[in-house]
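Sequence first, then the predicted structure, then my questions.
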Amino acid sequence: MNAALLHRLRAELDERRATTGLRRDLVVSGAQGPALGVGGEWLVNFASNDYLGLAGDPEVLDAARRALRETGLGVAAGRVLCGTRAVHGELEAGIAELVGAEDAVLYTSCFDANLGLFDALLGPQDVVLSDALNHASLIDGIRLSRARRRVFAHGDLDELERHLTEFAGARHRLIVTDGVFSMDGDVAALPRLCELAERHDAVLVVDDSHATGVLGTTGGGTAEHFGLKGRVDVLTGTLGKALGGAAGGFVAGDRALVETLRQVSRPYIFTNAMAPALAGAALAAIRIARRRPDLRERLAANTAWLRRALHDLGYEVPPGEHPIIPVMLRGGTLALDVAAALRREGVLAFALSHPVVPAGEERIRVQVSAAHTAGQLERAAAAFGRARAVLAGS
């Protein structure tokens, strides 16, 4: 390999190792669920997005096995060739019904969905107005388009409105936001966002990855949570979190929007179709999520209990209701130290530091599941209690 490139990469890795450290993949064992095997021991798992506990659900797994027997492991072709199976259309119809859209189109991940959306719809005469804390996939997708871009401060809808007025002459103005922000667990102010979009004749795009299946009476997401189902122009989301935890993403909206993406969206056209077994599993997960509101009720109860317990222990926990619970441990390696102490106590939760979050905003992100038992929640609270010794020594 080229010596100059290798020299540069090694120097950059050395610098990263000395400053933020190098990331290492954690190898786990066992099915995804409220506990995972790590290094020969079982840890209570507060690090996954399996909000409804469906990743290991027998009905979901049976659907995957059935599709595997009938169609094989993968399709070895894109949707526009011979990669489309009946289950893909069934899943797209199920997604559209869940989120209240006319139609939906599948991608292999929500990252791909967001990469393929903006370039397919926009040109240099258009403007995208993006929340500063939007997910990386939205940021990258917007960058790939030829549209002009403006970033507004997180949740600052007064600044957003000023940008809407500033670019009133643009062909299209897109407001882009996460429905639930993944680092803080806060929910977008969708009622006012809808009002602004409608009043300024703008297009509202919401990535609902952390809300689909989780919020709303049937799991329809952020819009259903606010009683605004059907008023968001474009929804993107994932099947890799609450809806089975496997893989896959989607864009949902008007039929003309979805058909346009099928015709010109590059990640849809130029990659293999989603594995039928994963599509079958996700379809089963959607059906379970819709018919079992008790899963969301249990998730909400688990979340409220742990939020209250952590607050009572003296931790800084921003207010909220989503099962993403940020435990703020600002400065230096404090979050890393507490996460290490938790792991020694048999609890898996990850510290987030710069550049994932801004310097000075370090935290441990705790993610609650409907599958967590009362005993597992109590174990986590007790571990956080004993970890306060780390704080006392800081």
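Looks like it came in fine. Numbering: from 1, shown residues only.

drop to CA atoms for contacts and neighbour counts, all remaining ones
Fine.

can you pull out the strands in the stretch 151-300 of the chain?
Remark: strands assigned in the stretch 151-300 of the chain by DSSP state E, counting those that start in this stretch are 173-178, 203-207, 234-238, 249-253.

same check, this time on the stretch 1-150 of the chain
Using DSSP E, counting those that start in this stretch, strands in the stretch 1-150 of the chain cover 35-38, 41-45, 103-107, 127-131, 148-152.

Quick check: which of these is buried the most?
Of all the strands of the stretch 1-150 of the chain, strand 103-107 has the most neighbours on average by mean count of other C-alpha atoms under 10 Å, namely a mean of 26.

could the strands of the stretch 1-150 of the chain go into CSV alongside distance to residue 212?
Formatted as CSV, the strands of the stretch 1-150 of the chain follow (distance: least, C-alpha to C-alpha, whole Å):
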stretch, distance to residue 212
strand 35-38, 23
strand 41-45, 21
strand 103-107, 14
strand 127-131, 19
strand 148-152, 25
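
try this one next to it:
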Amino acid sequence: MKFDGWLSYRLDKTKEAGLNRKVRTMETAPLPLMTIDGEKQLVFASNNYLGLANDKRLVNAAETVLHEFGVGSSGSRLITGHTNWHQKLEDKISQFKRTEETLLFSSGYLANVGVLSSLPEKGDVILSDELNHASIIDGCRLSKANTLIYNHVDMDDLEEKLKATESCQRRFIVTDGVFSMDGTIAPLDKIMSLAKRYHAFVIVDDAHATGVLGENGRGTSEYFGVYPDVIIGTLSKAIGTEGGFVCGSKVLIDFLLNHARTFIFQTSLPPAICAASYTAFEIIKHSKDKRQLLHSNVKKIKTSLQEMGYTVKGDDTPIIPVIIGDTHKTVMFAKRLLEKGIYAPAIRPPTIPLGESRIRLTVTADHSLKEIDYLLKSFNLIGKELNMIK
């Protein structure tokens, strides 16, 4: 079989299973109402939780530095890609996260892979939550350590695996702070307690919690009042820009700077993005209004959908998974939403387990009550049309 023929055969199998994907073109700025493939759509699928991706203060900060430094960084951080704006942003994040130092990566994905492929050594064990993000999974695969999967946020199972690995050289517990497909919050206080009892290290990916959880938006560490050994984050969610970071001790950051291949060999973020990100952290630090509005929107949507009879997963986070179950039915539901001018794509295997296909809603602080009411009305109508609710 020729190369393209072989790939076409595999794609046909994907299509038969209802798992075929395609990209859609966003033709306007990231707002609740956007033009997608030429059609106006109300978007409930964005990670722009605080609405900062199109905030004029961030745009102005980026524009100013864009004229000073140009559009690209021209190299890796260790060659020509380190500017005063990279340093300023790292210092700002350290202050925000209350850690000694921070190291910027070009994406959160690269930060996870860089940490997990460089920290654990042969003879070590990584204990990873079964619903951890793909970047954590890939980092574990690249690590020289063995990886054991524990049941999602199941502290009894985690403890059993900690007991079973006591003879190992070192143990690393790695978890998302907020899980991107289920919207659940990792019980970081209990994880830290187990780590202390069994002499393990804790690595937390706080991508979906930074700017969202905790009194000041500092993430799951602030939410639970604990301090993990390694905090990983992203700038592409509530911060509204792009990039990743790792926070921790000075020694940790110095180690990663010298050993994390995804830092050493990757072109650095453009200085303009660093300036916009710096401004975002300033806004988050001095204002709680958007975060409070965000949580109010989350509560309204979740409560209303549950009252309609939908199965809704997740904790108090902007990620609201509405479980449909059957893959084809989920795709049909998303199509009906699109017909009503609502963009909330179907989430299907292999992203989530078989039988748990869902509409994964994400809400932002910028969604109006009118837009939320329209979403809820649409869910009510479609659910009845498809005999999912009464």
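Done, it's in. Since we're looking at a predicted model, the values are computed, not measured.

quick one: TM-score?
Once superposed, the chains reach a TM-score of 0.97 (TM-score structural alignment, normalised by the length of the second structure), with 389 aligned residues with a C-alpha RMSD of 1.4 Å.

most tightly surrounded among the strands of the stretch 151-300 of the first structure?
Note that of those, strand 234-238 is the most buried (mean count of other C-alpha under 10 Å), with a mean of 27.

Pull the number of nearby residues for the counterpart of residue 381 of the first structure in the second structure.
If you follow residue 381 of the first structure across to the second structure using TM-score structural alignment, you land on residue 376. Per other C-alpha atoms under 10 Å, the neighbour tally for residue 376 of the second structure reads 17.

Tell me which residue of the first structure lines up with residue 362 of the second structure.
By TM-score structural alignment, residue 362 of the second structure lines up with residue 367.

now do residue 300 of the second structure
Per TM-score structural alignment, residue 300 of the second structure is aligned with residue 305.

Skip the chain neighbours and tell me the closest residue to residue 277 of the first structure.
Once flanking residues are discounted, residue 277 of the first structure sits nearest to residue 64: 4.4 Å by C-alpha to C-alpha, 6 or more residues apart in numbering.

The one you found contacts residue 285, doesn't it?
No: contact between residue 64 of the first structure and residue 285 fails when scored by C-alpha atoms under 8 Å: they sit 10.5 Å apart.

circling back: mind giving me the packing neighbours of the helix or strand where the match of residue 300 of the second structure lies?
Element membership for residue 305 of the first structure (DSSP states H and E) is helix 293-312. Under the contact criterion of 3 or more C-alpha pairs under 8 Å, 6 or more residues apart in numbering; DSSP states H and E, helix 293-312 of the first structure touches helix 374-392.

rewinding a little: average offset of the helix holding residue 305 of the first structure relative to the second structure?
Helix 293-312 of the first structure, aligned to the second structure and superposed, deviates on average by 0.9 Å (mean C-alpha distance after the TM-score superposition for the first structure).

immediately after that helix, which helix or strand?
strand 324-328.

What angle do helix 293-312 and that following strand make with each other?
10 degrees (axes from the mean of the first three to the mean of the last three C-alpha atoms, to 10 degrees).

Which residues belonging to strand 324-328 of the first structure are considered buried?
Residues of strand 324-328 of the first structure classed as buried: 324-328 (neighbour count, 16 or more other C-alpha atoms under 10 Å).
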